[in-house]
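> need a 3D model of the following:
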Amino acid sequence: MSTTTTPDRATGALDLAELGRDAELAAVVRVAAAVTGVPCATLNLLDACEQHQLVPHGFPGCSSPAEESLCATMTAEGPRVRVYADLSTDPRYADNPWVDGRRSSVRAYASAPLLVDGLAVGTLCVFDTAPHAFPADAGDRLADLAGVVVALFQRRRQARQLAVLAAARAADRDQAQAAASHAARSEAFTRALLEALPVGVVAADADGRITLFNRLGRQWHGLPEEHADQVAGAELTEDVVERFGLCTPDGRRLALAEVPLARVYTEDRVRDAHMAIDLPGHPLRVLRASGTRIRDDAGRPTGAVVAMMDVTAQVELEARLREAALHDALTGLPNRALLLDRTEQALRVQEREGLPAAVLYCDLDGFKQVNDTLGHAAGDAALVRMAAALTSVVRPGDTVARIGGDEFVVLCPGTATEAAARGLAERLSAALASPADGGPALRSSTGLALSRAGDTPDTLLSRADAAMYAVKRSRR
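Next up, the predicted model:
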């Protein structure tokens, strides 16, 4: 991959190699694939000559000439969300190298532009080599995730500007004896600017004594404004770590050597280290910290500086996106994407241990009639009761998923016999016939399939689906 830097307006001169290693960008790309139900996704950045595919998911990714780029072509036509079930049927794109087989055979395709300061600098793109329709809200979800990518770009631009500013301040202090008056004015200006920045900054001298802790950093660490001078000259110790409630995002207390400022002294540079502040009476605050050693012209270390950004809202948003991407909104059950992942894991267990997995494909009988005669609210209530009945009869390690409409799937890994699986189907029928809430009885047509050597998640689900339809036909 090229290391040519992207335009300053987009990324603040962060190079492509650095962005390609960004774990948060990779997470957004994976979520984009999951929420749109396709296997491939990438973050594309466009310059005058090339399209650069960063953090590709589901395919190798590469750089390619801009004139061959689908995203460049569509963005030139107007930066908006695009959703296509089959690009090969559109004469505008059918002979594009990414569609006609010269580079790939893209069919289902969707993209959302990355708009920075009104300029389209790239796209968040998802695709499949098989044609199919996207969910109705796929474009909206992709646009939301594109907004997250742009926010990450902007935060990195702030961090880069801050690092330059902090280094300039350290250099100014080293020159103070030669130009005291100029250094004093420069330090006053720099300190005022650091105090106003929307990021936390902490700096220390060559011996590890704190020399700077800006306003936002003090506020996040619970240091009252009237006690701001208490940190000047202080050393980072285990007691300080305990006092400030420094911990990992999952709540484990940090050891002194794990604190980003301490790590800079041993690692020379720290990038995107996640930590949290857990103070009594305050919600957990998650920070992303980057820091570096400061050296003089002779290369001697003179100190260290760490910049911190509050990513609490971003982490919470990503958690909600992951939850929404993998679970059904009505019942809270896993959706098709999560079911396929767990089925793949069950098949790997079979290869290793020889125990097949059972799949029960369940269709709620009479669901259309309930919707048509009693309304959608009654239909939703029936689906929720179906989900509760399924959940009540399975083992703790089994998966109950709703994969669309009135269709549910139960995955039972390590089920050695068909008899055991049929026993589960009978328990399900009994639970539906005698609902715990006293509502009307329900009935399900249930098809059963046991996994075989060489199965894939799709082939196993297809056999269970076929078995379910055979049961439904036999009842007519």
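
> from now on I want contacts and neighbour counts done on CA atoms only, so please keep to that.
Noted.

> and Gln158, how far from Thr415?
Here the distance between Gln158 and Thr415 works out to 54 Å (C-alpha to C-alpha, to the nearest Å).

> meant to ask about Ser444, not that
From Ser444 to Thr415 the distance is 21 Å (C-alpha to C-alpha).

> show me which of the two is the more surrounded one.
Between Ser444 and Thr415, counting by other C-alpha atoms under 10 Å, Ser444 is the more crowded of the two (24 against 19).

> that one contacts Phe367, doesn't it?
No - using C-alpha atoms under 8 Å, Ser444 makes no contact with Phe367, being 9.8 Å away.

> what is the burial count for Val394?
So Val394, with other C-alpha under 10 Å, has 18 neighbours.

> not counting sequence-adjacent ones, nearest residue to it?
In space, and not counting its chain neighbours, Val394 is closest to Leu424: 7.3 Å by C-alpha to C-alpha, 6 or more residues apart in numbering.

> tell me which helix or strand the one you found sits in.
helix 418-433 (DSSP states H and E).

> next structured bit after that helix?
Sequence order places strand 444-450 as the next helix or strand after helix 418-433, per DSSP H and E.

> so what touches that next one?
356-365, 418, 421-422, 425, 429, 432, 460-461, 463-472 (C-alpha atoms under 8 Å, 6 or more residues apart in numbering).

> swap in 6 Å and give it another go.
357-365, 464, 467-468, 472 (C-alpha atoms under 6 Å, 6 or more residues apart in numbering).

> one more to put side by side:
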Amino acid sequence: MTDEEFSLAIFHSLIVEQDRADAWETWKRDSVIGGHHSDEFRIWRSNDGTERVMQSRIEVEVGPDSRPVRVRGTHLDITQLKMAQYAAQRANAFADAILTASPDDTIVTDVATGEIVYASPGTHVLGLTGAEFEKLSPEAAAALVHPDDRDRLRALRVATGALEDGQSLQERFRARHTDGRWLWLSQRATPFRRDDSRNVVEILAVVRDVMDLVQAEELLTHAARHDHLTGLPNRAFLLEILDAALERSAGDGRDVAVLFCDLDGFKRVNDTGGHSAGDAVLQETARRIRGVLRAEDTVARVGGDEFVIVIEPWNRDDADDGQARRREPESTRDFAMQVAERVIDALRRPVRIRDVDHVVTASIGLTFATLVADTGSGVVTVDSVLRRADAAMYRAKARGKNRCEVYEQAPGARGVA
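Below you'll find the model as predicted:
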């Protein structure tokens, strides 16, 4: 064995056993082929017994007869480089696993153009994959957002560009699923990449489906503003509705009509049929009153057997566009009187519960108001309007019940309860 062969054998023995056969075959192949060659393998370092990763780079010089005549090369310890590469690969794999397993979507967007430069893998909440998201143009991505929410989302992107690192902004918006449904989503955005001038050029947004949360909030809001027995607006919601109606009336001074209804004979229903019968009568009362009103009118249950009706001189749904619609041909006052008569007629019919007919009637107090100063009564408020209607209702009771009385300046004593 020559000295060169002996040195090569010693070096070969230092190679980790799992890499030894491949390294030897590579060496034999490269040594007879001219040119530059590179290979990687692991060795045991003799002085401390640690495993190192080596990179072998050789140049084989071939003679005129195509046989190798000289081999020059170096061995470079690349252990630290390999460890860094492994750490980076592991970090990337860890991040990919988190993004894939997370129920939230992660999207990176260009601040200036709105272009999606990255979307987490997997299927997103809108039914698109990450790859499909990345192919969307800024215009196509914006078209997924509900028209009423697009400006807010654009403003969020711009505002996020002014944040410091570690800060974030959150916004809810609606977006269309691939199946056509509108979903409520929540987006939290934070600066992701800055240019050399420290300006934010990309933002990272974490998006999640909050449809269940929004629906739960809507149910809670509805429960807080509606009577659980009849489903009608409760007193708190009525105050909001009436206050808004009076504000709208200030535009042209036209009247808002308020009818305060109290059931006559309701105590007798509870006494003879029990509270279950009383509940059934209240539910039927609500249904009958609702049946004689139009969609834009409001009826609320404000007490045990007390209901309040609000009638405006226009449709509330059309009021926001400034084109308040007059009721034709009757005035608000004429129409309100007709409503009172319809309610009285509807409620005097017996309510049959478990083969027993229960009869209740309605005493109604009617008043009209606007936010224009009212001579002799000062500034109109929600409370003052309800007090007027309540006073007129007690006058109806005092005058025989089952009737409607219109508020007068001095309605007198409250009368019979």
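
> quick one: TM-score?
Superposed pair, TM-score by TM-score structural alignment, normalised by the length of the second structure: 0.58. Supporting alignment: 286 aligned residues with a C-alpha RMSD of 3.9 Å.

> quick one on the thing from earlier: save the contacts of strand 444-450 of the first structure as a markdown table, and put in secondary structure and neighbour count too.
Listed next are those as a markdown table, based on DSSP: H, G, I helix; E, B strand; the rest coil; neighbours: other C-alpha atoms under 10 Å:
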| residue | secondary structure | neighbour count |
| --- | --- | --- |
| Ala357 | coil | 25 |
| Ala358 | strand | 29 |
| Val359 | strand | 26 |
| Leu360 | strand | 27 |
| Tyr361 | strand | 28 |
| Cys362 | strand | 27 |
| Asp363 | strand | 22 |
| Leu364 | strand | 19 |
| Asp365 | coil | 16 |
| Ala464 | helix | 24 |
| Ala467 | helix | 20 |
| Met468 | helix | 21 |
| Lys472 | helix | 16 |
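
> for the residues you listed, which one is nearest Ala163 of the first structure?
Closest to Ala163 of the first structure out of the contacts of strand 444-450 of the first structure is Ala357 (53.8 Å), distances taken as C-alpha to C-alpha.

> that closest one contacts Leu411, doesn't it?
No - assessed by C-alpha atoms under 6 Å, Ala357 of the first structure is found out of contact with Leu411, at 7.1 Å.

> so where do the strands sit in the stretch 301-450 of the first structure?
301-310, 358-364, 399-404, 407-412, 444-450 (DSSP state E, counting those that start in this stretch).

> what would those look like in a markdown table with distance to Gly291 of the first structure?
Shown next, in a markdown table, are the strands of the stretch 301-450 of the first structure (distance: least, C-alpha to C-alpha, whole Å):
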| stretch | distance to Gly291 of the first structure |
| --- | --- |
| strand 301-310 | 4 |
| strand 358-364 | 50 |
| strand 399-404 | 43 |
| strand 407-412 | 47 |
| strand 444-450 | 54 |
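
> closest to Glu50 of the first structure out of those strands?
strand 301-310 (31.6 Å).

> for the closest one, what is the distance to the chain centroid?
27 Å (C-alpha atoms, centre = their mean, to the nearest Å).

> how close does Arg20 of the second structure get to Arg301 of the second structure?
Taken as C-alpha to C-alpha, the span from Arg20 of the second structure to Arg301 of the second structure is 89 Å.

> between those two, which one's more packed in?
Comparing Arg20 of the second structure with Arg301 by other C-alpha under 10 Å, the one with more neighbours is Arg301, at 24 against 17.

> quick check: longest helix of the second structure.
Selection of the longest helix in the second structure by residue count, based on DSSP state H, yields helix 266-292.

> swap that for the first structure, please
Per DSSP H, the first structure has its longest helix at helix 138-174.

> I would like the residues contacting the next helix or strand after it, please.
Per DSSP H and E, the first helix or strand lying C-terminal to helix 138-174 of the first structure is helix 180-196. Contacting residues not belonging to helix 180-196 of the first structure are listed as Asp172, Ala176, Asn214, Arg215 [C-alpha under 6 Å, 6+ apart].

> now do the buried residues in helix 180-196 of the first structure.
Within helix 180-196 of the first structure, the residues scored as buried using 16 or more other C-alpha atoms under 10 Å are Ala183, Ser186, Glu187, Thr190, Arg191, Leu194, Glu195.

> next: stretch 338-356 of the second structure.
Buried residues in stretch 338-356 of the second structure (16+ other C-alpha under 10 Å): Val339, Ala340, Glu341, Arg342, Val343, Ile344, Asp345, Ala346, Leu347, Arg348, Val351.
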